[in-house]
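K.L.:
sequence plus predicted model, see below.
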Amino acid sequence: MRTIYVVTHPEATHHVEGVVGGWHDSELTPAGLRAAASIAQVLRAEVPDGVDVELFSSDLRRTRQTAEKVAELFGVKPILDRRLREKSYGEAGGRPQEWLDQRFVPPPAVGERLEHDEGVEGAETKAAWAQRIYAAMDEVVQRPCEHQIIVTHGGSLTLVVASWIKMPIKAVGHASFRAPSGSITTLREDDFFHNRQVVSLGDTRHLDPAKDG
């Protein structure tokens, strides 16, 4: 049985500064670092002792910092993969969110959505974004390790889950699996039917102890 824990990095400086994330290389805030430590503790409690664990992460600082907290408790080295990055917003990355909002062209309700031009120079299409996430996920699931952790971004989580359930890329134009920052999504494949389950999506109970129990 394979279990994959997908972590969306917690609070980063671009969140509190009101600027566009994407490939802008922001870092975790003090609150984000504390949340990353909580995420690591929850994962350490979930994964059985003595089993092999693989840890994959986007190479941006905010995800690397999150992965490093997890790595400390598991004694593994994160495998950095730029394909696990958030969507690139091109020249909007690092600019005020208002700047992007004034220029952003939303995709149409019907028609071409994957190759849609959002009106921002250098921004990735959803097709290009999906193709790199799917390629990264294909390599992760081809590895024999039964316990894997992926640290990525809130937007990219949709494509990680879509890839996991084998949704064709041509169908992801309308897909959205929303999850808060600092969340854990659990994916599992059984050994008998080889069905792929989304066990939980965007769990944040570890960030608010009042919700426990």
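P.N.:
Here it is on my side, so go on.
K.L.:
when you work out contacts or count neighbours from here on, use the C-alpha atoms and nothing else.
P.N.:
Fine.
K.L.:
state the distance from the spatially most central residue of the chain to G202.
P.N.:
In the chain, the centroid-proximal residue (C-alpha atoms, centre = their mean) is T152; its distance is 2.9 Å. Distance of T152 to G202, computed by C-alpha to C-alpha, to the nearest Å: 12 Å.
K.L.:
okay, one more to line up with it:
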Amino acid sequence: MRTLYVVTHPEATHHVERVVGGWHDSDLTPDGRRTAAAVARALRSTVPEESKIELISSDLQRTVQTAQKIADVFDVKPVLDRRLREKSYGEAEGKPQEWLDQRFITPPAVGDRLGHDEGVAGAETKGAFAERVYAVMNDILKHPYEHQIVVTHGFALTFIVAWWIGMPIESLGYANFRAPSGSITTLREDDFFHNRQVVSLGDTRHLPE
């Protein structure tokens, strides 16, 4: 039995400052740090005590800070992988959200949605973003752990879930699995049929009211 726990980082400074995230290296807010601690406690209460776990995280500060809270309760060192980063928004990153909104070209309802150019220099296409997330998850699946915790970003979660259920990249043009900041998505594969379950998507029961 293999179980993946996919954590979307909690509130970061770019959320409250209303600037574009992407690869902009924002920190967790004080509320975000408290939420990260709650995520860590929830995971510790879920994963069996005797289990060896692997903790893999995006290398941006908001995810590293989240992963460190989890690392502290499991006494492990996070492995950082830049391929788990959020989608790159190129020259828009760190700029006011309004700046991006004024320039953003929405994808067509029908046509090449994966290769669509959003009108912002340096921004990743949805297809390129999906390819790098699929690549890192293929590598993670090769690691011999029954329990793995992956700390990433909200948009990246869509491609992790799609990868888990075997969706080919060319089918991802319309895919969107939404989960709140600070949530935990649980994915499980059984040892007999090797069926893959989405046990929970974007669970926030661990968060304070």
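P.N.:
Nice, thanks for sending it over. These numbers were taken from a predicted model, which means no experiment stands behind them.
K.L.:
quick one: contacts for E189 of the first structure?
P.N.:
When contacts are counted by C-alpha atoms under 8 Å, 6 or more residues apart in numbering, E189 of the first structure touches M1, R2, T3, N195, R196, Q197.
K.L.:
that older thread, and the residue nearest to the centre of the first structure, what pairs with it in the second structure?
P.N.:
Matched by TM-score structural alignment, T152 of the first structure corresponds to T152 in the second structure.
K.L.:
quick check: that match touching Q61?
P.N.:
No. Contact between T152 of the second structure and Q61 fails when scored by C-alpha atoms under 8 Å: they sit 10.9 Å apart.
K.L.:
how about the strands of the first structure, start to end?
P.N.:
In the first structure, the segments counted as strands under DSSP state E are 2-8, 54-57, 79-80, 147-152, 184-189, 196-203.
K.L.:
any chance of CSV for these, columns distance to I165 of the first structure?
P.N.:
Below are the strands of the first structure laid out as CSV (distance: least, C-alpha to C-alpha, whole Å):
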stretch, distance to I165 of the first structure
strand 2-8, 13
strand 54-57, 19
strand 79-80, 23
strand 147-152, 16
strand 184-189, 9
strand 196-203, 6
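K.L.:
closest one to T125 of the first structure among the ones you listed?
P.N.:
Counting by C-alpha to C-alpha, T125 of the first structure lies closest to strand 147-152 out of the strands of the first structure; the figure is 18.3 Å.
K.L.:
which strands and helices sit next to the closest one?
P.N.:
Strand 147-152 of the first structure sits against strand 2-8, strand 54-57, helix 61-74, with contacts defined as 3 or more C-alpha pairs under 8 Å, 6 or more residues apart in numbering; DSSP states H and E.
K.L.:
mean neighbour count added to those, as CSV?
P.N.:
CSV is the format used below for those (neighbours: other C-alpha atoms under 10 Å):
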stretch, mean neighbour count
strand 2-8, 24
strand 54-57, 23
helix 61-74, 22
